[in-house]
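S.K.: coords please:
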Amino acid sequence: MRTFTTFDEVIKAAGEEIGTSDWLEITQERVDTFAEATGDHQWIHVDVERAKEGPFGGTIAHGYLTLSLVPGLTDQVMTLETPGAKLNYGVNKVRFPSPVPVGSRVRAHVSIGEVTEIPAGYQLTMKYVVEIENADKPACVAESVVLLLS
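M.R.: Modelled structure (predicted):
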């Protein structure tokens, strides 16, 4: 776990891969709970019997469920304890190259991209690759933007 307490530490880490989270199993219960929270009950996610005959041979996690795991997985790798508030500003790019079968495990590779000074503090670009255990392609590749207010 790496802790950043100053803006200078964050700036110096620009371009670095910070680390990799632990593996997390994707359970049907997690997928069903996400479906309830979002209202996305598409059968490829929640109908176990029908999904067995579908294109993936079983249920798969929602892409946005995979993306929503990034903050928790990142917390295993790094923490920002810089002065001021930290705000999610947006997402520059998100791709879901491979579906995540229920029962598989994922983990996140976390990198700091560009750090730019702005009038209110700093704009930080974070890069994530969410890998599926024993899969050729990642589940998710994402780039988010965080505002570190001073």
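S.K.: rest of the way, CA atoms for contacts and neighbours
M.R.: OK.
S.K.: which residues touch Lys52?
M.R.: 58-59 (Cα atoms under 8 Å, 6 or more residues apart in numbering).
S.K.: longest strand in the chain, please.
M.R.: Counting residues, the longest strand found in the chain (DSSP state E) is strand 105-118.
S.K.: and the strands in the chain, which stretches?
M.R.: Going by DSSP E, the chain shows strands at 2-4, 17-20, 24-25, 78-80, 86-95, 105-118, 121-132, 140-149.
S.K.: what's the third one packed up against?
M.R.: Packing contacts for strand 24-25, counted by 3 or more Cα pairs under 8 Å, 6 or more residues apart in numbering; DSSP states H and E, involve strand 105-118.
S.K.: okay, the angle between the strand it packs on and strand 140-149?
M.R.: For strand 105-118 against strand 140-149, the angle by axes from the mean of the first three to the mean of the last three Cα atoms, to 10 degrees is 40 degrees.
S.K.: let's compare: structure for the following, please.
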Amino acid sequence: MTNSPSSESTDPQTPAVVGQILTGEAFVVTREDVERFESGTWVDRAYPEGDIPEFPEDLVEGFHLLSLVDPVLQFALGDSRGGMWGLNYGLDKVRFVSQVHIGDRVVPTFETLAVEPKDGGFKVLRRCTFTVEGGERPAMVADWWGYQLPRGVVEKSRRP
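M.R.: Okay, here's the model as predicted:
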């Protein structure tokens, strides 16, 4: 089942969303995006002489793609997050299956695999798949846990 952001439940972190697939808008990584990523993650400092000759100049790093999982999901969810907010809880498995090059259109999908109650919120496991438009195999597949909490829960716990 594929849902657009507007048709997903008003509380996307409930157990009822297990099995649902959300397809986000296709996106493109630009040369400027790659340069900012390399600067922000110190890749440019780690490899001051540049990459090895066999590394294609227009290849998007796997960790760059992985860093886009959270914002691309937020864009896909839009206003359907309801009264929840989330934290990164961790990754179970990440695979970089095929290459993404600067300028490729990448289609993201997010399948909810599990929702587990935790301390007044939910742990949510999503399979995040990025596929180059027209590609036969995914470029990246990541099983990613988020920890979702109702807004105001943390603030209330901090009050004396």
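S.K.: got a TM-score for the pair?
M.R.: Between these two chains, after superposing, the TM-score reads 0.79 (TM-score structural alignment, normalised by the length of the first structure); 142 aligned residues with a Cα RMSD of 2.6 Å.
S.K.: just to revisit the earlier point, any idea which of the strands of the first structure is most buried?
M.R.: strand 121-132 (a mean of 22; mean count of other Cα atoms under 10 Å).
S.K.: after superposition, how close is that strand to the second structure?
M.R.: By mean Cα distance after the TM-score superposition for the first structure, the fitted strand 121-132 of the first structure averages 1.0 Å away from its aligned residues in the second structure.
S.K.: quick one: the most far-flung residue of the first structure relative to its centre and Ser21 of the first structure, what's the gap?
M.R.: Residue farthest from the centre of the first structure, counting by Cα atoms, centre = their mean, is Glu53 at 28.9 Å. Using Cα to Cα, to the nearest Å, Glu53 of the first structure is found at 33 Å from Ser21 of the first structure.
S.K.: what does Val48 of the first structure give?
M.R.: 28 Å.
S.K.: next, the buried residues of the longest helix along the first structure.
M.R.: Secondary structure of the first structure read by DSSP state H shows that its longest helix is helix 28-38. Buried residues in helix 28-38 of the first structure, counted by 16 or more other Cα atoms under 10 Å: 28, 31-32, 34-35.
S.K.: any chance of the residues you listed in a markdown table with distance to Pro83 of the first structure as columns?
M.R.: Formatted as a markdown table, the buried residues of helix 28-38 of the first structure follow (distance: Cα to Cα, whole Å):
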| residue | distance to Pro83 of the first structure |
| --- | --- |
| Gln28 | 39 |
| Val31 | 36 |
| Asp32 | 38 |
| Phe34 | 33 |
| Ala35 | 36 |
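S.K.: ok, these vs Thr82 of the first structure, which is closest?
M.R.: Set against Thr82 of the first structure, the nearest of the buried residues of helix 28-38 of the first structure by Cα to Cα is Phe34 (31.3 Å).
S.K.: tell me which residue of the second structure matches up with that closest one.
M.R.: Here Phe34 of the first structure is matched to Phe37 in the second structure, going by TM-score structural alignment.
S.K.: grab the nearest non-local neighbour of its match.
M.R.: His64 (6.7 Å; Cα to Cα, 6 or more residues apart in numbering).
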